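Chemist: This is a predicted model, with the sequence first.
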Amino acid sequence: MPWRWLIPILVLVAGPAAGQAPEPTPVPTVVFPFELADTSGEAASPGRDARIALATGQLARKLEQSGRYRAVDLAPLAAKVAATSPRYNCGGCWLDVARESGADLAVLPAVHKISTLISTMDIWVADLRSGQYVAHVQGQIRGDTDTAWLRGVDFLVDERLLRRPPP
């Protein structure tokens, strides 16, 4: 009978994806550069600016690779971004720049260096429509090196931020 051939065709067309939720669309997200609040009283460590750029790049890549976020380029707004520093203590002065970027979310990372051995890394995620923070993750890193900062970013994104429901 001809209908016997119809069942295998329907199975192939519907396949295992039938009934599964569609992949979420990545949310346009602006990732501000890491900021450093250094209260250690120590001399600036060699490569500090490069370390900040390296950690910021790693954060943006990991968020984008998760599929939840689509990085929005802040380069065209570099002067305005610089004028918002320090974002961790400016009362939301970064909001207008983030909104101007066309993003829906903003990621604001910061490191508080207490000593060469102890720093605290924070990552805040803000909804730009409401201006409210929708996520905050924090952890301590040991050492003021590229490796320590990158491990901090990896841990906070993989083990804390991405384990939360998407904002």
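Modeler: Structure's in. What do you need?
Chemist: Could you use CA atoms for every contact and neighbour count after this?
Modeler: Fine.
Chemist: Thr56 and Leu6, how far apart?
Modeler: 54 Å (Cα to Cα, to the nearest Å).
Chemist: which stretches of the chain form helices?
Modeler: 3-14, 48-65, 78-82, 95-100, 146-155 (DSSP state H).
Chemist: Pull the residues that contact the fourth one.
Modeler: Applying Cα atoms under 8 Å, 6 or more residues apart in numbering, the contact partners of helix 95-100 are 30, 77, 80-81, 106, 128, 131.
Chemist: before we go on, here's another structure to hold up against the first:
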Amino acid sequence: MAILPVKLLDTSHEARDQAQDHERRLELLAKVLASGMAGQRIERTEVERACSPQTTDCLVKLLRDRGAERGLFVVVQKTSTLILQIFADLVDIRNEKLLVHKELNFRGDNDEAWRRAGEFLARQLEAAPDGASSRVR
């Protein structure tokens, strides 16, 4: 399973620039998911080189070219410091079919909250009927 870089949609309109914190937390979430689901992370630079603009068709082709059977697409929406939501799609790359869609809310915009959300999401994806077979050892 290939895990694409986690994307962020920040609609919080917070005054303080949090770009560095956001980048660190996106990386943290991707690492936690890769560890919890035995997936291979695709680096942001590879995606940027291969897909500009980053369309679904291009991302699926990139994963297919890398030999991935399944791909995990994740977006975090930050509404405020206290309210964040994760949208995750596990896709069968060969058949271009959505296998599992998960949405979860979590509270707290700090490293610990993001880590715990990633661990919970990995367990949820693994427990999903089609997600269980996504574990590759």
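Modeler: Arrived safely. What you see is a predicted model; the values in this text were computed from it and never measured.
Chemist: of Thr56 and Leu6 of structure 1, who's got more company?
Modeler: Shown here are Thr56 of structure 1 and Leu6; by other Cα atoms under 10 Å, Thr56 has more neighbours (22 against 10).
Chemist: what residue of structure 2 matches up with that one?
Modeler: Following TM-score structural alignment, the counterpart assigned to Thr56 of structure 1 within structure 2 is Ala30.
Chemist: Which residues are in contact with the residue nearest to its match when sequence neighbours are not counted?
Modeler: Distances taken as Cα to Cα, 6 or more residues apart in numbering put Val6 closest to Ala30 of structure 2, at 6.3 Å, once the chain neighbours are dropped. When the contact criterion is Cα under 8 Å, 6+ apart, the partners of Val6 of structure 2 are 26-27, 29-30, 73-76.
Chemist: Filter the residues you listed down to the buried ones.
Modeler: 26-27, 29-30, 73-76 (16 or more other Cα atoms under 10 Å).
Chemist: The residue nearest the centre of structure 2: what's it in contact with?
Modeler: With distances taken as Cα atoms, centre = their mean, the residue of structure 2 nearest its centroid is Val74 (2.9 Å). Val74 of structure 2 makes contact with 4-7, 86-89, according to Cα under 8 Å, 6+ apart.
Chemist: now the contacts of helix 95-100 of structure 1: which count as buried?
Modeler: 30, 81, 106, 128.
Chemist: Need the counterpart of the second one in structure 2.
Modeler: By that I understand Val81 of structure 1. Under the alignment (TM-score structural alignment), Val81 of structure 1 maps onto Val47 of structure 2.
Chemist: Next: Phe32 of structure 1.
Modeler: Match for Phe32 of structure 1 (TM-score structural alignment): Leu4.
Chemist: excluding its backbone neighbours, what's nearest its match?
Modeler: Ile42 (5.2 Å).
Chemist: In contact with that neighbour, which residues are there?
Modeler: By Cα under 8 Å, 6+ apart, the neighbours of Ile42 of structure 2 are 2-5.
Chemist: same thing but 10 Å
Modeler: 2-6, 30, 62-63, 66, 71 (Cα atoms under 10 Å, 6 or more residues apart in numbering).
Chemist: still on that earlier bit, how close does the match of Phe32 of structure 1 sit to Thr81 of structure 2?
Modeler: Computed as Cα to Cα, the Leu4 of structure 2 to Thr81 of structure 2 distance reads 24 Å.
Chemist: So the two - more neighbours on which side?
Modeler: When neighbours are counted by other Cα under 10 Å, Leu4 of structure 2 and Thr81 differ, and Leu4 comes out ahead with 21 against 13.
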